[in-house]
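Student: build me a model:
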Amino acid sequence: MASTPPPSMPDTPSPTPACTTGGRLATWTLDRLAAQTIVVPVDERNVGAVRAEVSAGVGGVILFGTTAPGDLAAQLQSLNAAAPSGISPIVMTDEEGGAVQRMANVVGSIPSAREMGASMSPVQIEQIAQRLATRMRAAGVTMDLAPVLDVDGGAGPNNRNADGTRSFSADETVASRDGRAFAAGLAAGGIDAAVKHFPGLGQATGNTDVTPASTVSWSRLLSHGLLPFADAVGAHASAVMVANATVPGLSTVPASISATVIQGVLRGELAFQGLVVTSLSTPALQAIGYSVPRAAVAALHAGADMVLFNADANSVASVTTQIVAAITSAVRRGALARNTVEGAVAHVLATKHVNLCALA
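Tutor: So this is what the prediction gives:
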């Protein structure tokens, strides 16, 4: 007698793959990925000047100037509305205190880092930074390129020394303690801190905004200079800004384009998981043949996530276009891995608290 065949079972549907940021980024065009790694400069009195760049998807804007307008928040809100898919740019500026304050007329003036380090407790420093951050956030800013964690007791800032009074102390323990207090205050007020200038510009041979320069030796930084950055990473710093100086004994090229510095030390030895930012408009890079677009590719290849540059208002659009073209060209010819760019953008989006899977 023939056996009865088993009843047929309905096909089990294949599970829908879980959405991931990496999966979503794999569908982005190279142009879109490249744009998210770029921070464009703008005069804080007219932020609408970079509306086209924001509409094209740049990842950030940096405000320059010394007097912010009273309606800055409204201007930035309008600018953010131009961003594609609702992914607003990170809005950066430099509010360190003392000689470096971009919008003191709006957020209030604060003492220099050195003055704070010499006369205030960490609790007082944190309170000042929190008040500052609350006002910055109300004005539409989301990231402060501060505090300076360099260990420096010299005169400045000037053409010889980028630090000077921008440093909390020549004592690395004090610089670390007070720098972390400042960063904690910024975070409490809703602002991401980008600690700088990794791995430490204290006692550098020159100001890299003016001339090529070197830090003290790597062995010296290990014993006196790196601690504030290691402590900041341990305290979960949101972002680290990398210096444009070479590091004798570690890297023969500026730290900003050195995989040894960024991937080897910052990402590897210190296990930093946040955003890595660097500036490209510097004689230190130009002196060794790096245009801004070429430096952008080199910085991403080294492990940076965002690159910022300075240019006059009439040049911002063309420089931005050149950077995007340089990055996309490098990926297409195999000089820069696409997954490296995707990884950088993933860090950018994480800093913005953007969940791609929640977007339409």
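Student: alpha carbons only for contacts and neighbour counts from here, please
Tutor: Fine.
Student: so where do the strands sit in the stretch 51-200 of the chain?
Tutor: Secondary structure of the stretch 51-200 of the chain by DSSP state E, counting those that start in this stretch: the strands cover 60-64, 90-93, 95-97, 100-101, 143-144, 192-198.
Student: let's have those strands in JSON lines, adding distance to residue 334.
Tutor: Formatted as JSON lines, the strands of the stretch 51-200 of the chain follow (distance: least, C-alpha to C-alpha, whole Å):
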{"stretch": "strand 60-64", "distance to residue 334": "26"}
{"stretch": "strand 90-93", "distance to residue 334": "29"}
{"stretch": "strand 95-97", "distance to residue 334": "39"}
{"stretch": "strand 100-101", "distance to residue 334": "40"}
{"stretch": "strand 143-144", "distance to residue 334": "33"}
{"stretch": "strand 192-198", "distance to residue 334": "29"}
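Student: please name whichever of those strands is nearest to residue 340.
Tutor: strand 60-64 (18.7 Å; C-alpha to C-alpha).
Student: report all helices and strands that the closest one contacts.
Tutor: Contact here means 3 or more C-alpha pairs under 8 Å, 6 or more residues apart in numbering; DSSP states H and E; on that basis strand 60-64 packs against strand 38-43, strand 90-93.
Student: distance from the chain centre to the first one, please.
Tutor: The one in question is strand 38-43. The chain centre lies 12 Å from the centre of strand 38-43; the measure is C-alpha atoms, centre = their mean, to the nearest Å.
Student: equivalent analysis for the last one, please.
Tutor: The gap between where strand 90-93 is centred and where its chain is centred comes out at 9 Å by C-alpha atoms, centre = their mean.
Student: nearest to residue 310, of the strands of the stretch 51-200 of the chain?
Tutor: Closest among the strands of the stretch 51-200 of the chain, using C-alpha to C-alpha: strand 60-64, at 9.1 Å.
Student: could you give the angle of the closest one to strand 38-43?
Tutor: Here the directions of strand 60-64 and strand 38-43 differ by 30 degrees (axes from the mean of the first three to the mean of the last three C-alpha atoms, to 10 degrees).
Student: span of stretch 274-283 from start to end?
Tutor: End-to-end distance of stretch 274-283 (C-alpha to C-alpha, to the nearest Å): 27 Å.
Student: to compare against the first, here's the next sequence to fold:
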Amino acid sequence: MLCDGPSPRRRPRWTALALGGVLLGLSACTATPEPLPAPDPRFHVDTGEFHGPPVPPIVPDPVPPPPEPEPVAAARANLPATQRGLVASLMTVGVRDYDDALFALEQGAGGIFIGSWTDPALLTGADRNIAALRQAVGRPFAVTIDAEGGRVVRQPDIFGHLPAPRTMAETMSPEQVRALAFELGVKLELAGVTVDFAPVLDTTGEPAGAAIGDRSFSPDPERAAQYASAFAAGLRDAGITPVFKHFPGHGRATGDSHYDQVLTPGVDQLRELDLRPYGPVLDSAPGAVMVGHMIVPGLGEEGLPATLNPAVYDLLRSGDYPGGKPFDGVIYTDDLSGMEAVSSRMNAPQAVLAALLAGADVALWISTDDLVAAVDAVDRAVTDGLFPFEQLEASALRVQVQNLGPLPG
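Tutor: Presented below is the predicted three-dimensional model:
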């Protein structure tokens, strides 16, 4: 009735309320209906199914990766520009004097090692010293040394005589050991040294004359970890990078790897004792790690020294031992040319390539004699696809991070 309008025979009495209702009704009757959506051509009415190409999924915009930490970004910007330069940066060699060191660095070596045979003038001279090398080369490089205390301190006339680690742990508090290591670190830093291959994390109760003996802080892994952490903290306080050794444990190995093959207890026994200091130390004390030349039964290829054994590096990187965590710091080899445990098997260039392929970041040996040949061998292996370029670059980046400055402690 409302849609047909009022009858013409009589005039309705409109009230305000009625008028509003009429207008609303008229609006409803005259509004244009919303058009129905077009049917999806893929829908079949008869079967009630969709046919045709699937609707592509909505792909969110890619999330950019987080920015690299500042030390890593700075290290990446300072990587050598060539493949050969990256290869050479993974090598640290012992040097005789200024000229020998300059030769090594001009070949691109990432570091030099100060031995007992090195001319002291390289550390104490007014010129032709470490500072002069840095100016001549114009890039960061590591200057490394063995300074543990006791019978292992290279250049003791410069850096002094320290108690053996075992004596430190028996006669000093951890705070006193940290202060002693800081004093040593200050002397090292003033001479231009940046990396100390110490402290020893081996656990042993052997007599002082054995390969490790009193170089170990304690046969107890918790006490060894406590004092090694204190020594490492003192070095870092002075700006020196500590290197924990000898992974995965030399303390109970038979013999001395300087003179012969050495054998540790089986890997399960290492997990029970020798590996236990590494978990708490590497979790709380930034630094690098040195792998020794011990043969570890049950870990990787039988009879293969740890420095050449990929299973050893995998163990360290994964942290797959009691208290362990994945380790992404620099891994050094022990000396690859002057120790019979390796040199009786292969020459230095062969050992360098084998160690880097196995997972080392830095190949260490005590002479520049084979440096060019070693760089040639590794560079050729990268070109031939034997040594993955990604592995080379990752190691070079770790080395560069360390060379640009010590890790905060």
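Student: re the thing from before, out of the strands of the stretch 51-200 of structure 1, flag the one nearest residue 275 of structure 1.
Tutor: Distance to residue 275 of structure 1, taken as C-alpha to C-alpha, is lowest for strand 192-198 among those, at 8.4 Å.
Student: check the secondary structure at the spatially most central residue of structure 1 for me.
Tutor: Centroid check for structure 1 by C-alpha atoms, centre = their mean gives residue 277 as the closest residue, at 3.0 Å. With DSSP: H, G, I helix; E, B strand; the rest coil as the basis, residue 277 of structure 1 sits in strand.
Student: what do we get in structure 2 for it?
Tutor: Structural alignment (TM-score structural alignment) places residue 277 of structure 1 against residue 332 in structure 2.
Student: quick one: the helices in the stretch 301-409 of structure 2?
Tutor: 310-318, 340-343, 348-358, 371-383, 389-404 (DSSP state H, counting those that start in this stretch).
Student: which one of those helices lies nearest to residue 177 of structure 2?
Tutor: Of these, the one closest to residue 177 of structure 2 (C-alpha to C-alpha) turns out to be helix 389-404, at 24.1 Å.
Student: what is the corresponding segment of structure 1 for the closest one?
Tutor: So helix 389-404 of structure 2 sits over residues 338-353 in structure 1, by TM-score structural alignment.
Student: related to what we said a few turns ago, among the strands of the stretch 51-200 of structure 1, which is nearest residue 183 of structure 1?
Tutor: Nearest of the strands of the stretch 51-200 of structure 1 (C-alpha to C-alpha): strand 192-198, 5.6 Å.
Student: run the chain-centre distance for that closest one.
Tutor: Here strand 192-198 of structure 1 is found 7 Å from its chain centre; the criterion is C-alpha atoms, centre = their mean.
Student: next, the mean deviation of that strand compared to structure 2.
Tutor: On superposition with structure 2, the mean distance recorded for strand 192-198 of structure 1 (mean C-alpha distance after the TM-score superposition for structure 1) is 0.4 Å.
Student: continuing past that strand, what's the next helix or strand?
Tutor: helix 218-223 (DSSP states H and E).
Student: which residues in structure 2 does the helix or strand that that following helix is followed by align to?
Tutor: Downstream of helix 218-223 of structure 1, the first helix or strand assigned by DSSP H and E is helix 227-234. Using TM-score structural alignment, helix 227-234 of structure 1 lines up with residues 276-283 of structure 2.
Student: only the buried residues of that stretch, if you could.
Tutor: 276-282 (16 or more other C-alpha atoms under 10 Å).
Student: residue 91 of structure 2 -> structure 1?
Tutor: Under the alignment (TM-score structural alignment), residue 91 of structure 2 pairs with residue 38 of structure 1.
Student: aligned counterpart of residue 81 of structure 1 in structure 2, please.
Tutor: Checking TM-score structural alignment: residue 81 of structure 1 goes with residue 135.
Student: quick one: that match and residue 152 of structure 2, what's the gap?
Tutor: Taken as C-alpha to C-alpha, the span from residue 135 of structure 2 to residue 152 of structure 2 is 30 Å.
Student: map residue 58 of structure 1 onto structure 2.
Tutor: Correspondence of residue 58 of structure 1 to structure 2, assessed by TM-score structural alignment: residue 109.
Student: again but with residue 49 of structure 1, I slipped
Tutor: Checking TM-score structural alignment: residue 49 of structure 1 goes with residue 100.
Student: list the contacts for the residue nearest to its match when sequence neighbours are not counted?
Tutor: Spatially, and ignoring its direct neighbours in sequence, residue 100 of structure 2 is nearest to residue 368 (7.4 Å; C-alpha to C-alpha, 6 or more residues apart in numbering). Neighbouring residues of residue 368 of structure 2 by C-alpha atoms under 8 Å, 6 or more residues apart in numbering: 93-95, 100, 104.
Student: among those residues, which pair sits farthest apart?
Tutor: Based on C-alpha to C-alpha, the longest span within the contacts of residue 368 of structure 2 runs between 93 and 100 and measures 10.0 Å.
Student: which one's more surrounded, these two?
Tutor: Applying other C-alpha atoms under 10 Å to residue 93 of structure 2 and residue 100 shows that residue 93 carries more neighbours, namely 27 against 17.
Student: coming back round to it: can you count the residues close to the match of residue 91 of structure 2?
Tutor: 26.
Student: quickly note the distance from it to residue 354 of structure 1.
Tutor: If you go by C-alpha to C-alpha, the gap between residue 38 of structure 1 and residue 354 of structure 1 works out to 17 Å.
Student: please pull up the equivalent of residue 176 of structure 1 in structure 2.
Tutor: That one, residue 176 of structure 1, aligns with residue 225 by TM-score structural alignment.
Student: so residue 178 of structure 2 touches residue 232, yeah?
Tutor: Yes - the pair formed by residue 178 of structure 2 and residue 232 meets the contact definition of C-alpha atoms under 8 Å, at 7.4 Å.
Student: so which of these two has more stuff around it?
Tutor: Ranked by neighbour count (other C-alpha under 10 Å), residue 178 of structure 2 and residue 232 place residue 232 first, with 29 against 23.
Student: fine by me, we can end here.
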